[in-house]
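A.B. asks: Attaching a predicted model along with its sequence, questions to come.
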Amino acid sequence: MATQTAAQRREEARLAYNAYLAGCPSRKLLDTLSDKWVSLVLAALADGPCRYSELARTVAGVSQKMLTQTLRTMERDGLVSRTITPSVPVRVDYRLTSLGEDLVPLMQAIKSWAEIHMDEVEAARQAYDSSAASGDA
């Protein structure tokens, strides 16, 4: 087996994981990462470990079922780890793994972009809706 350079390994991975292809596993990962609850939970855990109840308070509007499902998905993908401390009641803490921590700057940039540009997006939506309503679209 020949030794590969880092550039060769990156190129091989790029060819193996092309998200434009329907069957590519990276497309499923992009689906997960683009979920609003995943991005909000990731941002909430960026400051450090949290208990389930803390996450539920921080991520306003998420149902118990959706938060549980989101955390399980993130744990399965290696983004979050779950630690159970036997006590009464049982304490469960969630924290980002190193893989999840690598993702934080990207997700925080997207969150910041959305917050900064929301007025412009709302104006574009209103202009589009007005145009569509008048039959210009």
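C.D. replies: Yep, that arrived.

A.B. asks: use CA for all of it now, contacts and neighbours both
C.D. replies: OK.

A.B. asks: quick one: R95 is in a helix?
C.D. replies: No - looking at R95 with DSSP: H, G, I helix; E, B strand; the rest coil, it is strand, so not inside a helix.

A.B. asks: Next one for the comparison:
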Amino acid sequence: MCVAAGSAIERAFKLLGKRWIGIVMASLMGGPVHFADLRRTVPGISERMLSDRLTELQAAGLVVREVHSGPPLRVAYRLTDAGCALRPALDELRDWAETHLPAGNETCDDSGCG
């Protein structure tokens, strides 16, 4: 039997299910990060994609952009209270992945949970 996900979970995954969003959020959990450092923390993401994802997270109220006058001028990003509230969920996802998605194992079992 298929169970409806509900609009709240749909809204959550519409944003959080986008490529790079979870990794960016996890990278910001340690505190404010400058753009260049964040770019190095998320291997494989382009500057443009990182900028786009950060803009989306700002629009969702999960991230704040802070400009630090220099010299040199630097931009840092930090999580809002709403963004920090995702820590338990991200921790649970990490723990689940360590148990059920071991590194190098790319197979999936579609047998269902019940």
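C.D. replies: Great, that's in hand. As the structure is a prediction and not an experimental result, all values here were calculated from the model.

A.B. asks: Any idea which residue is closest to the centre of the second structure?
C.D. replies: The centroid of the second structure falls nearest to G22 when counting by C-alpha atoms, centre = their mean (2.2 Å).

A.B. asks: residue in the first structure matching that one?
C.D. replies: Aligning on TM-score structural alignment places G22 of the second structure opposite S39 in the first structure.

A.B. asks: go on, V75 of the second structure?
C.D. replies: Using TM-score structural alignment, the partner of V75 of the second structure in the first structure is V92.

A.B. asks: need the contact list for its match.
C.D. replies: With contact set as C-alpha atoms under 8 Å, 6 or more residues apart in numbering, V92 of the first structure has these partners: R51, Y52, R82, T83, I84, T85.

A.B. asks: tell me the contacts of the residue nearest to the centre of the second structure?
C.D. replies: With contact set as C-alpha under 8 Å, 6+ apart, G22 of the second structure has these partners: L16, L90.

A.B. asks: Distance check, L15 of the first structure against Q8 of the first structure.
C.D. replies: According to C-alpha to C-alpha, to the nearest Å, L15 of the first structure and Q8 of the first structure sit 11 Å apart.
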